[in-house]
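Asks: Fold the following for me, if possible:
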Amino acid sequence: MIHSYQSAREREPYATRFGIAFQPGPQQLVSPGEPGIFVRRPRADHPGSLKPPSRFEAVTGRWGLIPLFSKDGEDPLFEAPAETAAGDRNFLQPWKRGHRCVALVDALNIEGKDGPGSLQQVSRADGKVMALAGLWNGWRSPQGQCVESFAIFSVRCEAGQRHPALLHDAWLEDWLACPVEETTAFLRPYSPDAELVRRKI
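Replies: This next block holds a predicted model:
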């Protein structure tokens, strides 16, 4: 289970991995329900131009996906189980529409092996940012406001725990642009523990 994450604080990974000129600002600890930055393909209704200026864009949305059928925007979904999301009505429409996204993070705070209340911080051993696979949605409130939100995919790991789906660097563009039927091929445990650093917090 994901408790929170530290959003990437440098502009370099946005530029080198996605070709986006974007400055994220100071590092931010993002908790469920709070705004976070994610990268996606530009929306089809991208304002101001029939041809978006870039293949990808960085946007801010609420961590906690609001299903299209929600009446009040309550009970958002923070994690999308990789094994069942394609058939879950909560995620069905953004899944079918290919609304995949990537959240770049410096570190993850997840539930430790000792259960609720124990936390581990996870980061890459090489110090580079991690890329979380996500699913975004645009929900229209009763007042007519478009609220963009996202969930982070999770995969089942050892001892029945669920961890965020981490994407290899070489997968990022393919993840965002691949056909819908290829989505599940990217949602798997990331790597041996030797590539990640874990510490109790």
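Asks: switch to C-alpha atoms for all contacts and neighbour counts from now on
Replies: Noted.
Asks: What segments of the chain are helices?
Replies: All helices of the chain, identified by DSSP state H, fall at 12-18, 92-96, 172-177.
Asks: closest one to Arg124 among the ones you listed?
Replies: helix 12-18 (14.0 Å; Cα to Cα).
Asks: now that closest one, how far from the centre of its chain.
Replies: Centre-to-centre, helix 12-18 and its host chain are 16 Å apart (Cα atoms, centre = their mean, to the nearest Å).
Asks: sorry, back to before: of the helices of the chain, which is nearest Gln143?
Replies: helix 92-96 (21.7 Å).
Asks: In TSV: the helices of the chain, plus mean neighbour count.
Replies: Shown next, in TSV, are those (neighbours: other Cα atoms under 10 Å):
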stretch	mean neighbour count
helix 12-18	15
helix 92-96	17
helix 172-177	18
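Asks: Make a markdown table from the ones you listed and add distance to Phe186 to it.
Replies: Compiled in a markdown table, these are given as follows (distance: least, Cα to Cα, whole Å):
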| stretch | distance to Phe186 |
| --- | --- |
| helix 12-18 | 17 |
| helix 92-96 | 14 |
| helix 172-177 | 7 |
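Asks: This structure: strands as residue ranges?
Replies: 2-7, 29-30, 35-40, 57-63, 79-81, 100-111, 119-124, 130-140, 146-156, 162-164, 196-200 (DSSP state E).
Asks: Show me what the second one is packed against.
Replies: Identification of packing neighbours for strand 29-30 by 3 or more Cα pairs under 8 Å, 6 or more residues apart in numbering; DSSP states H and E yields strand 2-7.
Asks: what packs against the strand it packs on?
Replies: strand 29-30, strand 100-111.
Asks: Any chance of JSON lines for the strands of the chain, columns distance to Arg17 and mean neighbour count?
Replies: JSON lines is the format used below for the strands of the chain (distance: least, Cα to Cα, whole Å; neighbours: other Cα atoms under 10 Å):
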{"stretch": "strand 2-7", "distance to Arg17": "16", "mean neighbour count": "20"}
{"stretch": "strand 29-30", "distance to Arg17": "22", "mean neighbour count": "19"}
{"stretch": "strand 35-40", "distance to Arg17": "10", "mean neighbour count": "22"}
{"stretch": "strand 57-63", "distance to Arg17": "12", "mean neighbour count": "20"}
{"stretch": "strand 79-81", "distance to Arg17": "24", "mean neighbour count": "23"}
{"stretch": "strand 100-111", "distance to Arg17": "10", "mean neighbour count": "24"}
{"stretch": "strand 119-124", "distance to Arg17": "16", "mean neighbour count": "19"}
{"stretch": "strand 130-140", "distance to Arg17": "10", "mean neighbour count": "24"}
{"stretch": "strand 146-156", "distance to Arg17": "19", "mean neighbour count": "23"}
{"stretch": "strand 162-164", "distance to Arg17": "20", "mean neighbour count": "23"}
{"stretch": "strand 196-200", "distance to Arg17": "20", "mean neighbour count": "15"}
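Asks: Proceed likewise with the subsequent sequence, for comparison:
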Amino acid sequence: MCGRYFLQRDPASLAGHYGTPSTSPLPNFASNWNMAPTQNGVVLRRNPQTGHRQMDLLRWGLVPHWAKDAKDGARLINARADGVAQKPSFREAFAKRRCLVPADGFYEWLTPKEARPRDPKQPFAVALASGEPMTFAGLWEGWKDPEGNWLRTYSIITTEANPKQAPLHHRMPVILPREAWPAWLGETSAGPEDLLGLLRPCPPEWLACWPVSKRANKVSENDADLIRPDPAVNAQPGLNDPSSYEPR
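Replies: Below you'll find the predicted structure:
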């Protein structure tokens, strides 16, 4: 799954990476090393009027347009790849409102075999070994409250974990390669089966993974030290290779 992630790059850097027009306004946002549900996050969508990619801030936790209130958003932070085309909460967004969700990486938690019930789980950071931003497959939705105010929200699509991620959790976010972005955003023609075919685990060699401080367990903790390797954790080699990650 994906319940917490981090994004430390600035708007201009992301705009260059994702090819948004230089004339397009950029949202104002700060680095976030502990992005949590219901917070505002950066997404990229296709503007149907211009045909260009557009960067916006939306709230994490999808609220279907037909929902009676916005409470469901806290539950719908993730959408399972095997249900996006059928489930009422996601099927219309899958057909019409797909987006890209940039991240520098995400957190996942490991429960040690010898852990006691009250022991905090060990957080791990997961990023692309190449140092590039991750690009999650996302869905977005617009919801209007009784006063006529619009709330725009998003969800991150998850799939089964690849062998690198599986020791931490049986699911992981869908990480789209650059060549899949046009189809996912609707810039090129793609049918439902083609789109569903993109929702698969990334190759395990793409990823770098390492243990970090248990401070990451608290949403209130939010600084660059959260993603520093924790030398006190003796993790197995496949879950401790931070040296291969260097943001670029």
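Asks: What TM-score do the two superposed chains give?
Replies: Here the TM-score for the pair of chains, by TM-score structural alignment, normalised by the length of structure 1, is 0.85; 191 aligned residues with a Cα RMSD of 2.2 Å.
Asks: want to throw the strands of structure 1 into a markdown table with distance to Lys71 of structure 1?
Replies: Formatted as a markdown table, those follow (distance: least, Cα to Cα, whole Å):
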| stretch | distance to Lys71 of structure 1 |
| --- | --- |
| strand 2-7 | 26 |
| strand 29-30 | 25 |
| strand 35-40 | 21 |
| strand 57-63 | 17 |
| strand 79-81 | 20 |
| strand 100-111 | 23 |
| strand 119-124 | 34 |
| strand 130-140 | 9 |
| strand 146-156 | 13 |
| strand 162-164 | 28 |
| strand 196-200 | 39 |
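Asks: So which of those strands is nearest Asp88 of structure 1?
Replies: The nearest among the strands of structure 1, by Cα to Cα, is strand 79-81 at 9.2 Å.
Asks: how much does the closest one stray from structure 2?
Replies: Once fitted to structure 2, strand 79-81 of structure 1 is off its aligned match by 0.2 Å on average (mean Cα distance after the TM-score superposition for structure 1).
Asks: What span of structure 2 is that strand aligned with?
Replies: Here strand 79-81 of structure 1 aligns to structure 2 at residues 78-80, judged by TM-score structural alignment.
Asks: now that stretch, how far from the chain's geometric center?
Replies: On Cα atoms, centre = their mean, the centre of stretch 78-80 of structure 2 falls 11 Å from the chain's centre.
Asks: Could you do stretch 92-102 of structure 1 as well?
Replies: With Cα atoms, centre = their mean, you get 11 Å for stretch 92-102 of structure 1.
Asks: Name the residue closest to the centre of structure 2, please.
Replies: Structure 2 has Phe136 as the residue nearest its centroid, 4.7 Å off, counting by Cα atoms, centre = their mean.
Asks: Tell me who's in contact with the counterpart of it in structure 1.
Replies: Taking TM-score structural alignment for the superposition, Phe136 of structure 2 sits opposite Leu132 in structure 1. Residues in contact with Leu132 of structure 1, defined by Cα atoms under 8 Å, 6 or more residues apart in numbering, are Val102, Ala103, Leu104, Val105, Ile152, Phe153, Pro164, Ala165, Leu166, Leu167.
Asks: Distance check, Leu132 of structure 1 against Asp72 of structure 1.
Replies: According to Cα to Cα, to the nearest Å, Leu132 of structure 1 stands 27 Å off from Asp72 of structure 1.
Asks: same check, this time on Leu166 of structure 1
Replies: Here the distance between Leu166 of structure 1 and Asp72 of structure 1 works out to 31 Å (Cα to Cα).
Asks: ok, now Leu108 of structure 1?
Replies: Distance from Leu108 of structure 1 to Asp72 of structure 1, by Cα to Cα: 30 Å.
Asks: And Phe18 of structure 1, by the same measure?
Replies: 34 Å.
Asks: same check, this time on Gln143 of structure 1
Replies: Applying Cα to Cα to Gln143 of structure 1 and Asp72 of structure 1 gives a distance of 10 Å.
Asks: who's more crowded, these two?
Replies: The neighbour comparison of Gln143 of structure 1 against Asp72 (other Cα atoms under 10 Å) goes to Asp72, with 10 against 6.
Asks: check contacts around the closest residue to that one other than its chain neighbours.
Replies: Spatial nearest neighbour of Asp72 of structure 1, excluding adjacent residues (Cα to Cα, 6 or more residues apart in numbering): Ser141 at 7.0 Å. Neighbour list for Ser141 of structure 1: Lys71, Asp72, Gly73, Val147 [criterion: Cα under 8 Å, 6+ apart].
Asks: And Ser118 of structure 1, what's its match in structure 2?
Replies: The alignment partner of Ser118 of structure 1 in structure 2, by TM-score structural alignment, is Gln122.
Asks: neighbours around that match, how many?
Replies: Neighbourhood size, Gln122 of structure 2 [other Cα under 10 Å]: 19.
Asks: For it, give its distance to Pro211 of structure 2.
Replies: 7 Å.
Asks: same deal with Arg80 of structure 2?
Replies: 26 Å.
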